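Asks: Sequence and computational prediction follow.
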Amino acid sequence: MEYMSQGGYDELSNELNDLIKVRLPEAIQAISEARDKGDLSENYEYRAAKREHGRILRRINFLQKVLAHARVLPEEQLSSDSVQLLTKVEILNLGNNKRMTYTIVSPHEANTRERKISIKSPIARALLNKKKGDVVNVHVPIGTVKLRIEDISH
């Protein structure tokens, strides 16, 4: 079982519906059209359409498994006392005095452009269950970074 936000669950559900109702029928149609062009052994369009069809089927299978095991974490169960899944945490890098704000999310919702980091990332793992004012050492690819938790919210 994996917890996620309602927004993340809805996003994955929408992607699954799009794949099943739009993209899969398009891929099947592309295979049919390519097959009608003749010799399949030298038909690049047919091979490309089959690859795309397989990719779509794999993604559908993956999303179905994720959603089957996903549980939406109710907002009322979230606490701002410590860093948990779906909390927004403001941290200060004590090495360069740079402030950063991240939301801790499930791996399927992670998006660095939106400042959402996976609960399985080194930073999130180091911050979990810590409180405002705590200083943590995070082992990242470039070495160890010292971070202080400035604020926790939802």
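Replies: Structure received. Residues are numbered from 1 along each chain as shown.

Asks: From here on, just use CA atoms for contacts and neighbour counts.
Replies: OK.

Asks: Contact partners for the closest residue in space to residue 131 that isn't next to it in sequence?
Replies: Once flanking residues are discounted, residue 131 sits nearest to residue 82: 4.5 Å by Cα to Cα, 6 or more residues apart in numbering. Taking Cα atoms under 8 Å, 6 or more residues apart in numbering, we find residue 82 in contact with 128, 129, 130, 131, 132, 152.

Asks: Of the residues you listed - the most surrounded one?
Replies: Using other Cα atoms under 10 Å as the neighbour criterion, residue 152 leads the contacts of residue 82 with 23 neighbours.

Asks: Which residues does the strand ranked longest in the chain contact?
Replies: Ranked by number of residues, the top strand in the chain under DSSP state E is strand 143-153. By Cα under 8 Å, 6+ apart, the residues outside strand 143-153 that reach it are 80-83, 87-95, 131-139.

Asks: try this one next to it:
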Amino acid sequence: MSVEYMSQEGYDKLVAELRQLESVELPQVKEAIAEARDKGDLSENFEYHAAKREQSRLLGRIRFKQRVLANARVIDMSRLATGTVQLLSKVEMTNLANNSRMTYTIASPHEANIREGKISVKSPIAQALLNKEVGDVVEVRVPAGTIKLRIENIQLG
């Protein structure tokens, strides 16, 4: 796994999720396994097998989050330039086909959340915007075809 750059907010959120999994959810599953085991014959015990599957799923999520955190590097916002689009830039742009405006923050894949206006740095739109400046027009290939976007404003996210 390569280095994952992210905001302090994203890092803290990931740490909190990992703590929740390790200190709350995993003990609950272990308790459910113990209760199901006490009921006797494990070969036909649905609750036991369901709890074991849930434990396996949780352990996988925990290992994944641990790997991400081990390779995470928090970006120092004070060292970022505001002249070009980069990770953690908040970009206001206009779709030239229909003159609609949209604003997205370029985020790490682990922080991306379209409802919060955060798109992954690995997405086609973010890739097209990277290193561009205010006034630049970019063409982005999306599933619906090609769209032209003009960058109106760039701020630090």
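Replies: Yes, it's here. Only a predicted model underlies this, so the values are computations on that prediction, with no experimental measurement involved.

Asks: Number of residues surrounding residue 24 of structure 1?
Replies: Each residue near residue 24 of structure 1 was counted by other Cα under 10 Å, and the total is 19.

Asks: Please pull up the equivalent of it in structure 2.
Replies: Using TM-score structural alignment as the criterion, residue 24 of structure 1 maps onto residue 26 of structure 2.

Asks: Just to check, its match is in contact with residue 56?
Replies: No: assessed by Cα atoms under 8 Å, residue 26 of structure 2 is found out of contact with residue 56, at 9.9 Å.

Asks: what about the residue nearest to the spatial centre of structure 2, distance to residue 14 of structure 2?
Replies: Geometric centre of structure 2, nearest residue: residue 110, 2.2 Å, by Cα atoms, centre = their mean. Remark: distance between residue 110 of structure 2 and residue 14 of structure 2 (Cα to Cα, to the nearest Å) = 8 Å.

Asks: Which part of structure 2 matches the lengthiest helix in structure 1?
Replies: Longest helix of structure 1, by residue count under DSSP state H: helix 44-69. Helix 44-69 of structure 1 lines up with residues 46-71 of structure 2 when matched by TM-score structural alignment.

Asks: OK, contacts around residue 136 of structure 2?
Replies: Neighbouring residues of residue 136 of structure 2 by Cα under 8 Å, 6+ apart: 150, 151.

Asks: Distance check, it against residue 145 of structure 2.
Replies: In terms of Cα to Cα, residue 136 of structure 2 sits 20 Å off from residue 145 of structure 2.

Asks: what's the longest strand of structure 1 aligned against in structure 2?
Replies: Strand 143-153 of structure 1 corresponds to residues 145-155 in structure 2, going by TM-score structural alignment.

Asks: circling back to that earlier point, contacts only, for the match of residue 24 of structure 1.
Replies: Residues near residue 26 of structure 2 by Cα under 8 Å, 6+ apart: 55, 58, 59.

Asks: ditto for residue 37 of structure 1
Replies: By Cα under 8 Å, 6+ apart, the neighbours of residue 37 of structure 1 are residue 43.

Asks: If we use 10 Å, what do you get?
Replies: 43, 45, 46 (Cα atoms under 10 Å, 6 or more residues apart in numbering).

Asks: so residue 85 of structure 1 sits in a helix?
Replies: No: assessed by DSSP: H, G, I helix; E, B strand; the rest coil, residue 85 of structure 1 does not belong to a helix; its assignment is coil.
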